[in-house]
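> below are the sequence and a predicted model; questions follow.
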Amino acid sequence: MYDFCVIGGGIVGVATARRLVERYPGARLVLVEKAAGLGVHQTGHNSGVIHSGIYYEPGSLKAELCRQGAQWTKDFAAAQGIPYDVCGKLLVATDAAEYERMLALYERSVTNGVKVELLDAAELVRREPRITGVGALFVPGTGIVDYRKITAALAEQVRAAGGEIVLGAEITAIEESGTAVTVSGPSGAWTARTLVVCAGLQADRMARLAGLPIDFRIVPFRGEYYQLPRERAGLVRTLIYPVPDPNLPFLGVHLSPTIDGELTVGPNAVLGLAREGYRKGSVDLRDAREIVGFPGMHRVARTHVKTGLRELRNSLFKRGYLAECRRYCPELTSADLRPRPAGIRAQAVLRDGTLVHDFMIERTARSVHVLNAPSPAATSAMPIAEYIVDRI
């Protein structure tokens, strides 16, 4: 009998395990992960940005936890000797419509308590000579880090406190009684007084196994990246983002310096047909059937047909992808865009077709389920863990 069982070895699951052994010294804890390693899905397939919290609805979990998490991530990286860089971020408006949306973001940043500078076109070019636009927001607190290293350091702290981490263990059944929860699969069974599920791309399936009356599906969106040749990595000094569409949970194709000295371009957002299929064209029949058969996805397709077709075109043809980047960085060429591994975003979609923007966490008597935790979940991992543990 364990005191706590955590399902999921991404950064949110590992952070939660670390907070539990910290809050309850001597407690017996086991973390169970299906993959052969930790942080292999969303944690290990993102652009490594330490987000500041500028985008999110005031009062939302994302707005509050991201702001806390940005500082925690920097402090933890510094304490553990993990490289990070607070390089700042520019959100670039390229036309009048984007400029108006940018001003709205500026007001939101003030409400959310995020430090931001409003720049005109001349100041934008002075700071980043290769970038053009009619104006920009500069977010000085945004940074970059390798979240796999953050996850590995957290895991070491879990083990040092006596927690167990079991890899290669898929969970196919969850049974909750009045006194405990048993999770089991081909590799074995584990019983604990309290269960925390941080299953990311499999969050809805784990919730159904636990008997939660959910009315959503996790829909995978592929985020396809390119990277520039190493000799072009100094093209920009800061992160360069477009002004996002407020009706979508995606931030658009951006230029991102990485902590290992690369310069990436991406991601786009293409509907995926495999939750864990990172190669282009990957199809998992079970995943595809669930997507096609879910009424909420039909409504998403009707509402966002124009956006979906544009993203698909840009996925199939590099020229369209390049055009997105050249709106703010006109000197980029097709030869600059070299393949880089894709990521997959776990996006909760409600039956009415709503794309869930905020983090979504539900509970039963003896379990807590993180049902929607896309970006900025990596930045927010420890505050999310604190939020979960406060509710146990």
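Sure thing, it's come through.

> only C-alpha atoms from now on, for both contacts and neighbour counts.
Will do.

> which residues in the stretch 251-392 of the chain form helices?
In the stretch 251-392 of the chain, the helices defined using DSSP state H, counting those that start in this stretch lie at 285-293, 295-303, 305-316, 318-326, 381-390.

> the structure to be compared is supplied as follows:
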Amino acid sequence: MYDFCVIGGGIVGVATAERILRERPGSSLLLLEKADELALHQTGHNSGVVHSGIYYQPGSLKAELCRRGAQSTKEFAAEHGIPVDVCGKLLVATDSAELARMNALYERSKVNQLDVEVIDGAELRRREPHVTGVGALVVPSTGIVDYRRITDVLADLVRGNGGTVMLGVEVTDISESADRVVVSGPAGSWSARQLVVCAGLQADRMARLAGIDVDFRIVPFRGEYYQLPADRSNLVSQLIYPIPDPELPFLGVHLSPTIDGDLTVGPNAVLGLSREGYRKFSVRGKDVRDIASYPGFYKVARANVRTGAKEVRNSLFKRGYLAECRKYCPELTLADLLPKEAGIRAQAVLRDGTLVHDFMIERTPRSVHVLNAPSPAATSALPIAETIVEKLVSTRS
């Protein structure tokens, strides 16, 4: 019998385990991860950006936890010798319509208490000679880091404080009773007084195993990246993002320097037919059936037919993808787009077709389930963990 069990070895799960042991020293804790390594999925397949929170609805959980998470991530990295580069970000408007959206986003940034500067096209070109636009927002607090390294350090802290981390352990059954939760799988069975599930791409399935009546489905979206050649890695000195269209569900293709010195471009957003299949055209029957049997998916598809078709075309034909990049970096060529492994975003979709953009956490008397934690979950992981532990403390008997 453990005091706590955590399912999920991404950054949110590992951060939660570390927070539990820090706040409840001497507790026994077991962390279970299905893969043979930590941070294999969303944590290890993103741009490595420490987000500022500029995009998010004021007052939302996302906005609050991202703002807190940006600071705590930088502090944690500094404390543990993990490289972090606060390089800043430019959100570039390329025409008058985007300029109007840029100004609206600037007003939102003030509500979200962020330090943001507005610059014109001439100043943009002075700061980033290879980037073209009619104006931009400067977000100096945005940075880059390696979230896998942060996860590994958190896992070392878990082990150092008496926690047990087990890899390659799949959970296929969760049973909650009045005094314990039992989790089981092919490798064995374990009991705990409290359970936390941070299952990311499998969040809906884990919730159903636990008997939670979830009215959503995780729909995977592939985010395809390219890497620029080494001699182009200094093309920009900051993160370069487009101005997001509020009518579209994702931010759009951006140029991202990485903490390792590379320069990537992406991601797009294409429906995935395998929740954990990173190769192009990966298909898993169970995942396809989950999508095809869910009414909410068809409502999302109908509402985004043109956007979806464009994303698929750009995925299949590199010239279309390149055109998205050339809107703000016109000197890029096809030869600059070198292969890089894709990422997969776990997007919660409600039965009525609504995309869930905010973090979503559900609890039972003895468990807490993180049902939706899309970007910026990595940035927000430390305060998400704090929020989860508060819920555990309030329900522990």
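On my side now, so go ahead. Remember, predicted model here, so these are calculated numbers, not experimental data.

> TM-score of the superposed pair?
Here the TM-score for the pair of chains, by TM-score structural alignment, normalised by the length of structure 1, is 0.99; 392 aligned residues with a C-alpha RMSD of 0.5 Å.

> next one: the one residue sitting closest to the centre of structure 2 relative to Val50 of structure 2, how far apart?
Taking C-alpha atoms, centre = their mean, the centroid of structure 2 lies closest to Ser375, which sits 3.0 Å from it. To Val50 of structure 2, Ser375 of structure 2 is 10 Å away according to C-alpha to C-alpha, to the nearest Å.

> and Gly200 of structure 2, by the same measure?
The spacing between Gly200 of structure 2 and Val50 of structure 2, counted by C-alpha to C-alpha, is 19 Å.

> between those two, who's got more neighbours?
Taking other C-alpha atoms under 10 Å, Gly200 of structure 2 and Val50 do not tie; Val50 has more neighbours (29 against 26).

> for the closest residue to that one other than its chain neighbours, which residues are in contact?
In this structure, Val50 of structure 2 finds its nearest non-sequential neighbour in Gly143, 4.8 Å apart by C-alpha to C-alpha, 6 or more residues apart in numbering. Counting by C-alpha atoms under 8 Å, 6 or more residues apart in numbering, Gly143 of structure 2 touches Val49, Val50, His51, Val84, Asp85, Val86, Cys87, Gly88, Lys89.

> burial measure for the fourth one, as a count.
In other words, Val84 of structure 2. Per other C-alpha under 10 Å, the neighbour tally for Val84 of structure 2 reads 21.

> wouldn't it be in contact with Ile259 here?
Yes. Here Val84 of structure 2 reaches Ile259: they are 6.9 Å apart, a contact under C-alpha atoms under 8 Å.

> mind listing the shared neighbours of the two?
Both Val84 of structure 2 and Ile259 are contacted by Ile144, Val145, Asp146, under the criterion C-alpha under 8 Å, 6+ apart.

> out of these, who's the most crowded?
Ile144 (25 neighbours).

> tell me which residue of structure 1 lines up with it.
For Ile144 of structure 2, the aligned position in structure 1 is Ile144, judged by TM-score structural alignment.

> cool, Leu209 of structure 2 as well?
So Leu209 of structure 2 corresponds to Leu209, using TM-score structural alignment.

> over to Leu350 of structure 2?
By TM-score structural alignment, Leu350 of structure 2 lines up with Leu350 in structure 1.

> nearest residue to that match other than its sequence neighbours?
Phe216 (4.3 Å).

> the contacts of Gly143 of structure 2 in strands, which ones?
Here DSSP state E is the test, and the contacts of Gly143 of structure 2 give Val49, Val50, Val84, Asp85, Lys89 as lying in strands.

> how close does the third one get to Ile243 of structure 2?
Using C-alpha to C-alpha, one gets 25 Å for the distance from Val84 of structure 2 to Ile243 of structure 2.

> and for the fourth one?
Computed as C-alpha to C-alpha, the Asp85 of structure 2 to Ile243 of structure 2 distance reads 23 Å.

> more crowded one of the two?
Ile243 (24 against 17).

> got the contact list for Ala207 of structure 1?
When contacts are counted by C-alpha under 8 Å, 6+ apart, Ala207 of structure 1 touches Ile214, His369, Leu371.

> in structure 1, where's the longest helix?
If you go by DSSP state H, structure 1 has its longest helix at helix 61-80.

> name the residues that touch that helix?
50-57, 83-84, 112, 114, 142, 150, 153, 358-359, 376-377, 379-384.

> if we can go back for a sec, which ones are touching the match of Leu209 of structure 2?
Counting by C-alpha under 8 Å, 6+ apart, Leu209 of structure 1 has contacts Thr172, Ala173, Ile174.

> secondary structure class for the last one?
So the one you mean is Ile174 of structure 1. Under DSSP: H, G, I helix; E, B strand; the rest coil, the three-state class of Ile174 of structure 1 is strand.

> and the equivalent of it over in structure 2, how many neighbours does it have?
Under the alignment (TM-score structural alignment), Ile174 of structure 1 pairs with Ile174 of structure 2. Ile174 of structure 2 is flanked by 20 other residues according to other C-alpha under 10 Å.

> next one: the one 10 residues further on
Around Ser184 of structure 2 sit 17 other residues, with neighbours defined as other C-alpha under 10 Å.

> give me the nearest residue to it, chain neighbours excluded.
Asp173 (5.1 Å).

> gap between that neighbour and Val165 of structure 2?
Distance, Asp173 of structure 2 to Val165 of structure 2, by C-alpha to C-alpha: 19 Å.
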